[in-house]
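S.K.: Give me coordinates for this.
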Amino acid sequence: MRRNMYSQNPEPLADASDTPQSSPWTAAMASTVGSVLEYYDFFVYGPMAALVFGTIFFPSSDPGVATLLALLTFAVGFVARPLGGVVIGHFGDRIGRKKMLMLTFFITGGVTVGIGCLPTFAQIGVWAPILLVTLRFIQGFGLGGEWGGAALLAVEHAPEGKRGFFGSLVQAGAPLGVILSSAVVALVTLMPREDLLTWGWRIPFLLSIVLVIFGLVLRMRLTETPDFEKAKDVQSQKKMPLVVALRRYPAQILSMIGLHVTDTTLGFMQGVFVLGFATTTLGISATTALIANISASVANLIVTPLAGAIADRIGPRRVLVTAIVVLALWAFPMFWLMETKSVLALFIVMTSNGMIVGTLFSQQASLFAKVLDPTVRYTGMSVGFQTATVIGGGFGPLIAQALQNSAGGATWSISTYLVIVALIGLVSSIYLTSQRASQKAHGSTPAEPTLQLTTTGLKES
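M.R.: The predicted model follows:
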């Protein structure tokens, strides 16, 4: 009989291969550096778009219009993510995780360096913003396929019983990327305004070449994941992994979206809306707010692998449900504390948010992989994750601002919104960690094809 997928020693997908495999730690490091680069790129671009790009790429008689146009290029990267997840996920399921991860690293790293080399509007006119938007779209496309492959690289190389921990290491790359980007941006913004606009803004983008080289060296040393190798024969029969994933696993993918929206909404709301709220409404200095945001990332970095290790021992459901309940209970006190205008309260809020986001984020690589067959994992995970990123990251801060405006500046509407997001995440997490989701993911319902282990490998029946 099939063992429960959440037992300490679940039944392996197939017999161990004689082919030498990369160590779990090497795979985890190669995956994590991609997550670091992803969040470094995004959180370098945001401040630079707000502070610099309106002036040098979108000159206008109205500074507000110029800044708005510059920030719209930030949104373009989010729009491209689901498309990248679908296309790159398709080939990741067909020809392998490693090949696609080499491609995504070339795309994202190359584009980031390319942005740092772009001529400005003063140099080539309207072609400057056109090139910026184009590069930003390509970057978002590449990033859309990065997470799914990186998560699978770590999880599918990890030993059974420790996939939660090794999957969480990929997620820990996110706060590390935020910390690095915040530090670099803080340093370059200390420059005189003229130097910043002339050449200083290029430094954060060009520095990403260090991460790119380090990541490529690590990824070139990797072997393909064991799960992909064992399912290769079935993989080759999947002409359209997206169609198969949506047909066989619609509830799982919707639940992935519902779960990931919780942490991405809180995380991007803090990184964008809460920072603005602290500086403009509460009168706290921008430097203090940025340092508080870094403290949140440090807390996130510490909690994420810890939560992953705990989930390996007690199961992901207890970890996720606890974090989601805390999020719902925290939604109102978070703003009550901030409205005291105390710097200490701001640090408590930011640090607490980082801990909640880290706990929620820690489980998603291993959990999403568990509820999908290897033949469609890359595609299904990428679609669910990136769609939620657009909803929570792309629209979350805008929704928060709109709710506050409609409530006359009051924050109760934003807190209510967070509670609703938490409730959706609660239902989604319970479903994903249920035996029902486990059975459907392994094709045990009579109406669906299953993957069966035979003497010649995996076959679909």
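S.K.: Going by C-alpha atoms from here, please, whenever you check contacts or count neighbours.
M.R.: Noted.
S.K.: what's stretch 409-416 in contact with?
M.R.: 331, 332, 335, 400, 403, 404, 407 (Cα atoms under 8 Å, 6 or more residues apart in numbering).
S.K.: quick one more, to check against the first:
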Amino acid sequence: MSAATPEGFTPTGTISTTQDRRRVVFATVIGTTVEWYDFFIYAQAAGLVFATLFFAPAGEGIAQLLSFLTVGISFLFRPLGAFLAGHLGDRYGRRLVLMLTLVLMGASTTLVGLLPTHAAIGIAAPILLITLRIVQGISAGGEWGGAVLMAVEHAPKDKRGLFGASPQIGVPLGLLLASGIMALVAIPGPEWFLEWGWRIPFLLSVVLIVIGAYIRRRVEESPVFTELAERKEQTRMPIVQLFRKHAVLVIIAALVFAGNNAVGYMTTGGYIQRYATDPEGPIGLAPADVLGAVTLSGASWLVFTWIGGWISDLIGRRTTYVIGWVLQLVGALLLFPLVDTGAIGMLTLALIVLTVGLGLTYGPQAALYTELFPASIRFSGVSISYAIGAILGGAFAPTIAQAIVQSTGSTTGVTVYLAAMTGLGLLGTLLLRDRRGIPLGPDHEAEQAQSPVYGLSKA
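M.R.: As a prediction, this is how the structure comes out:
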């Protein structure tokens, strides 16, 4: 494509003022923080109270499995959200999708906080809970791709990893906020928490929606999409084009995220919270103490996520990932041996060590994914790859871990599972070429269409 840049258009990868740069970064951080706060408080509650309040008639062991399954079931609907958001984002813009996903996530989260329990309305309670969790999954499936493209497509080409880390940081910030508020409402005691306390974090979502929507409305559309729209070059059926030409790339990119997501969901999916606080289990720590440890690990994850994005601009996405996978493996191998000591200090140390590798394999992901796909189908590509990776990785990781421990009476099998998923992520990374600095605008679609997968000239 050789059309001239439209008059008055800001070129791809530039931001005219420092104020605009801060606005883009702030909007992506705040927006994803709100989205993932909503997503994580559900996972926290699934590990701590939903089994008792919504699934108790199934019996203790089955109730907890069902509770964790509701965490995982939302992932099955992430591809639907990714398909819808990808189509809308490639056809009508990144900014529109970000507003829609924020409101959808916030509304469903607030309604969870208002749900009657099984004791009040019977089987309707878990059905409503699952329905709202599905809505959360649809929203999460569309949110990430839009936030990532807004950040990276606005960024100077030598700072894409750093800019791309801003929506990535929103995830540990969401965990930090969710765990912190859950820890605060758990302080008055288990009875209060079980009866009323758990609802407060869900209801606070209303305030966060208003703040997030206000900030996102002030951000300009991505320059890549603006140029596509000016030239009327949006793809009519972006998803069809994606799978026709780039199916292998989508699967490999999904494997990269799956390796990170499965290990990360030991904390973000609520499994460690449940395992460490189960009064009938081997540890039996206080919920407030465990939530405090998870909160500290969220802060550590944030730092190493930012470092991962920053370093990837210096040494490349692929190299940063490989280092991250090695460190993540170390964290996975140490996790349960340290947690099983039963000491809150060791549990905290285990979670913080785990976040080093998790951060280095998550911080560069926004820039990596953005540089993998052509401009005209990029929203669809990054969103669907992310959604599939989430299903393969974190969707049922807590359920798998719970089933392994229940059937074997040991956490050794969980450690093997986490190590295997880390290896899968490393394999996906090694199959990809590093495309750091590749032009992102529609003028370079031919170059972008060359497959970054080793052994393939085109996807």
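S.K.: hmm, back to that, mind picking the two most distant members of the contacts of stretch 409-416 of structure 1?
M.R.: Of all pairs drawn from the contacts of stretch 409-416 of structure 1, the widest gap by Cα to Cα lies between 331 and 407 and measures 16.2 Å.
S.K.: Find the nearest non-adjacent residue to residue 304 of structure 1, please.
M.R.: residue 358 (4.6 Å; Cα to Cα, 6 or more residues apart in numbering).
S.K.: Isn't residue 346 of structure 1 up against residue 294?
M.R.: No - look at residue 346 of structure 1 against residue 294 with Cα atoms under 8 Å: they stay out of range, at 11.9 Å.
S.K.: Just give the number of residues close to residue 280 of structure 1.
M.R.: As a burial measure, residue 280 of structure 1 scores 12 neighbours (other Cα atoms under 10 Å).
S.K.: likewise the one 3 residues further on?
M.R.: Each residue near residue 283 of structure 1 was counted by other Cα under 10 Å, and the total is 11.
S.K.: hang on, residue 54 of structure 2 packs against residue 124?
M.R.: No - in this structure, residue 54 of structure 2 is not within contact of residue 124 by Cα under 8 Å, at 9.4 Å.
S.K.: re earlier: filter the contacts of stretch 409-416 of structure 1 down to the buried ones, ChimeraX style.
M.R.: To isolate the buried members of the contacts of stretch 409-416 of structure 1 in ChimeraX, using 16 or more other Cα atoms under 10 Å:
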select :331,332,335,400,403,404
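S.K.: name the helices or strands packed onto the helix or strand residue 385 of structure 1 falls within?
M.R.: Residue 385 of structure 1 belongs to helix 377-389 when assigned by DSSP states H and E. Applying 3 or more Cα pairs under 8 Å, 6 or more residues apart in numbering; DSSP states H and E, we find helix 377-389 of structure 1 packed against helix 63-95, helix 127-157, helix 241-248, helix 250-268, helix 364-370.
S.K.: and the angle from the second one to helix 377-389?
M.R.: In other words, helix 127-157 of structure 1. Interaxial angle of helix 127-157 of structure 1 relative to helix 377-389 (axes from the mean of the first three to the mean of the last three Cα atoms, to 10 degrees): 130 degrees.
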